[in-house]
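Peer 1: predicted model, plus sequence, below.
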Amino acid sequence: MFTGIVEELGEIVAIEHHGDSAVLAVRGPLVTKDAVHGASIAVSGVCLTVVDVKGEVFTADAVKETLDRSSLGGLGPGAKVNLERPLRLSDRLGGHLVQGHVDGVGEIVSREPGERWDVVTVSLPPGLSRYLVGKGSITVDGVSLTVVEAGGDRFSVALIPTTLSLTTLGHKKPGDPVNLEVDVVAKYVERMIGDRP
């Protein structure tokens, strides 16, 4: 479980494709500090399991489901990624409950620069709009954000200076893909209500 509060901007060092899976090597000095084999690290919103750690670089496997549902398979060496270690039970929950289970890939539709922030509009894959409400939570590339406006096929968020400078969202432009995870609480509520007699 994560919070969507990015700890550092990492970098893809290498990605080896093996048929319908891949091995990613990711540089992240902060998140590798206490990483061990079997630990979880969110990479741009995707929960990956650490296979090995060498210095500031960790490797992780990405299976077909991960590659199909996220933008990780399209990344190459030098690509920047948002990194976050999992939440400890004693930590503050600064963002919202994030599983690292990507629901789909959206696309940056537009950016409207403000004096100190940007309003960014993102497209929604079919079927996800029912989980979004204005002032609700969404995770975009692993970043916990508050929805400004929720529409049928898109939503908007306001990015503060910290988000712009410390995450990949400060560099994304229209047409760029982003990993989306809707609020897990909304999915559970839908399931419980849908199963009522």
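Peer 2: Okay, I see it. Fair warning: this is a prediction, and the values are worked out from it, not measured in the lab.
Peer 1: hey, let's count contacts and neighbours off CA atoms from now on
Peer 2: Fine.
Peer 1: element containing the nearest residue to Ser137 once chain neighbours are set aside, please.
Peer 2: Computed as Cα to Cα, 6 or more residues apart in numbering, the closest residue to Ser137 that is not its neighbour in sequence is Thr146, at 4.8 Å. Element membership of Thr146 [criterion: DSSP states H and E] is strand 143-150.
Peer 1: just checking, next helix/strand downstream of that strand?
Peer 2: On the C-terminal side of strand 143-150, the nearest following helix or strand under DSSP H and E is strand 154-159.
Peer 1: roughly how far is that following strand from the heart of the chain?
Peer 2: For strand 154-159, the gap between its own C-alpha mean and the chain's C-alpha mean amounts to 15 Å (Cα atoms, centre = their mean, to the nearest Å).
Peer 1: where do the strands sit along this structure?
Peer 2: For the chain, the strands defined by DSSP state E cover 8-18, 21-27, 40-43, 46-54, 57-62, 80-84, 104-113, 118-123, 137-140, 143-150, 154-159, 177-182.
Peer 1: show me the one of these that comes nearest His171.
Peer 2: Nearest of these to His171, taken as Cα to Cα: strand 80-84 at 9.5 Å.
Peer 1: okay, one more to line up with it:
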Amino acid sequence: MFTGIVEELGELTDLLALRDAARLSIRGKTVTEGTRHGDSIAVNGVCLTVVDVDDDIFTADVMKETLDRTALGSLVPGARVNLERAVRADQRLGGHIVQGHVDGTGTVAAREPAEHWETVRFTLPPGLARYVAEKGSVAVDGVSLTVAALHDEGFSVGLIPTTLNLTTLGLRRPGDPVNIEVDVIAKYVERLTVAHRADAAS
């Protein structure tokens, strides 16, 4: 489990394309401290299992389904990525519950700079819109964000300078793809209420 509080901006140093998978090599000085084979690190919001660690570079295997369903497949060496290690039980939950299981990809629709922050609007796949609520939580490229407003095709958020400077969201431009993970609680609530309604109708 993760919190959506990015620990550092890392760099993709290599991407080895395989027939039905890929192996990513990523530099991250902070997240590699104490990291071992089998540990979990979220890369742009995608939970990946560490295969190997060499100094400040870790490698992780990504299967085809993950490449198809996330924006990881569009990365090229040199790309900056958001990195977060799995949260420990004794840590503060600074953001919200993020599983690292991306629900789909959206795009940056528009950016509106202001004096002290920036409003960024994202598109959403139609099937995910029902899980996003104003003032609710959503993870974009692994960053825990509060939804400022809803739109016909997506939502907008307000980004403070810290988020703009310390995550990839400060680098994204209109048209760029982003990973979206909606609040898992919303999905469970829907699942339970649908089952309840079905039982009541039978």
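Peer 2: Nice, I can see it. Keep in mind the model is a prediction, meaning the values are calculated, not measured.
Peer 1: what TM-score do we get after superposing?
Peer 2: Here the superposed chains carry a TM-score of 0.99, computed using TM-score structural alignment, normalised by the length of structure 1; 197 aligned residues with a Cα RMSD of 0.6 Å.
Peer 1: the residue nearest to Ser137 of structure 1 - how many residues pack around it?
Peer 2: By the criterion of other Cα atoms under 10 Å, Thr146 of structure 1 has 20 neighbours.
Peer 1: ok, now which ones touch it?
Peer 2: Gly134, Lys135, Gly136, Ser137, Ile138, Val157, Ala158 (Cα atoms under 8 Å, 6 or more residues apart in numbering).
Peer 1: equivalent analysis for Val108 of structure 2, please.
Peer 2: By Cα under 8 Å, 6+ apart, the residues touching Val108 of structure 2 are Val120, Arg121, Phe122, Thr123, Arg172, Arg173, Pro174, Gly175, Asp176, Pro177, Val178.
Peer 1: can I assume the first one is in contact with Arg111?
Peer 2: Yes - in this structure Val120 of structure 2 lies within contact range of Arg111 using Cα atoms under 8 Å: 4.6 Å.
Peer 1: more neighbours: those two, which one.
Peer 2: Between Val120 of structure 2 and Arg111, counted using other Cα under 10 Å, the more crowded position is Val120 (22 against 17).
Peer 1: what do we get in structure 1 for that one?
Peer 2: In structure 1, the residue paired with Val120 of structure 2 is Val120, using TM-score structural alignment.
Peer 1: quick check, that match in contact with Glu107.
Peer 2: No - contact criterion Cα under 8 Å: Val120 of structure 1 and Glu107 do not qualify, at 10.4 Å.
Peer 1: circling back: of the contacts of Val108 of structure 2, keep whichever come out buried.
Peer 2: Val120, Arg121, Phe122, Thr123, Arg172, Pro177, Val178 (16 or more other Cα atoms under 10 Å).
Peer 1: looking at those, which one is closest to Arg85 of structure 2?
Peer 2: Using Cα to Cα, these come closest to Arg85 of structure 2 at Val178, 19.5 Å.
Peer 1: I'd like to know how far the residue nearest to Ser137 of structure 1 sits from Thr139 of structure 1.
Peer 2: For Thr146 of structure 1, the distance to Thr139 of structure 1 (Cα to Cα, to the nearest Å) stands at 9 Å.
Peer 1: cool, Thr162 of structure 1 as well?
Peer 2: Separation of Thr162 of structure 1 from Thr139 of structure 1 (Cα to Cα): 16 Å.
Peer 1: do the same with Pro197 of structure 1
Peer 2: On the measure of Cα to Cα, Pro197 of structure 1 and Thr139 of structure 1 end up 32 Å apart.
Peer 1: tell me which of those two has more neighbours.
Peer 2: Legend: neighbour count by other Cα under 10 Å for Pro197 of structure 1 and Thr139, higher for Thr139 (29 against 4).
Peer 1: quick check: the more buried one touching Phe155?
Peer 2: No - Thr139 of structure 1 is beyond contact range of Phe155, at 11.9 Å (criterion: Cα under 8 Å).
Peer 1: show me what Gly106 of structure 1 aligns to in structure 2.
Peer 2: Using TM-score structural alignment, Gly106 of structure 1 pairs with Gly106 in structure 2.
Peer 1: who's in contact with its match?
Peer 2: Here Gly106 of structure 2 is in contact with Phe122, Thr123, Leu124, Pro125, Pro177, Val178, Asn179, Ile180 (criterion: Cα under 8 Å, 6+ apart).
Peer 1: what's the answer for Tyr131 of structure 2, then?
Peer 2: Going by Cα under 8 Å, 6+ apart, the list of residues near Tyr131 of structure 2 reads Val182, Asp183, Ala186, Lys187.
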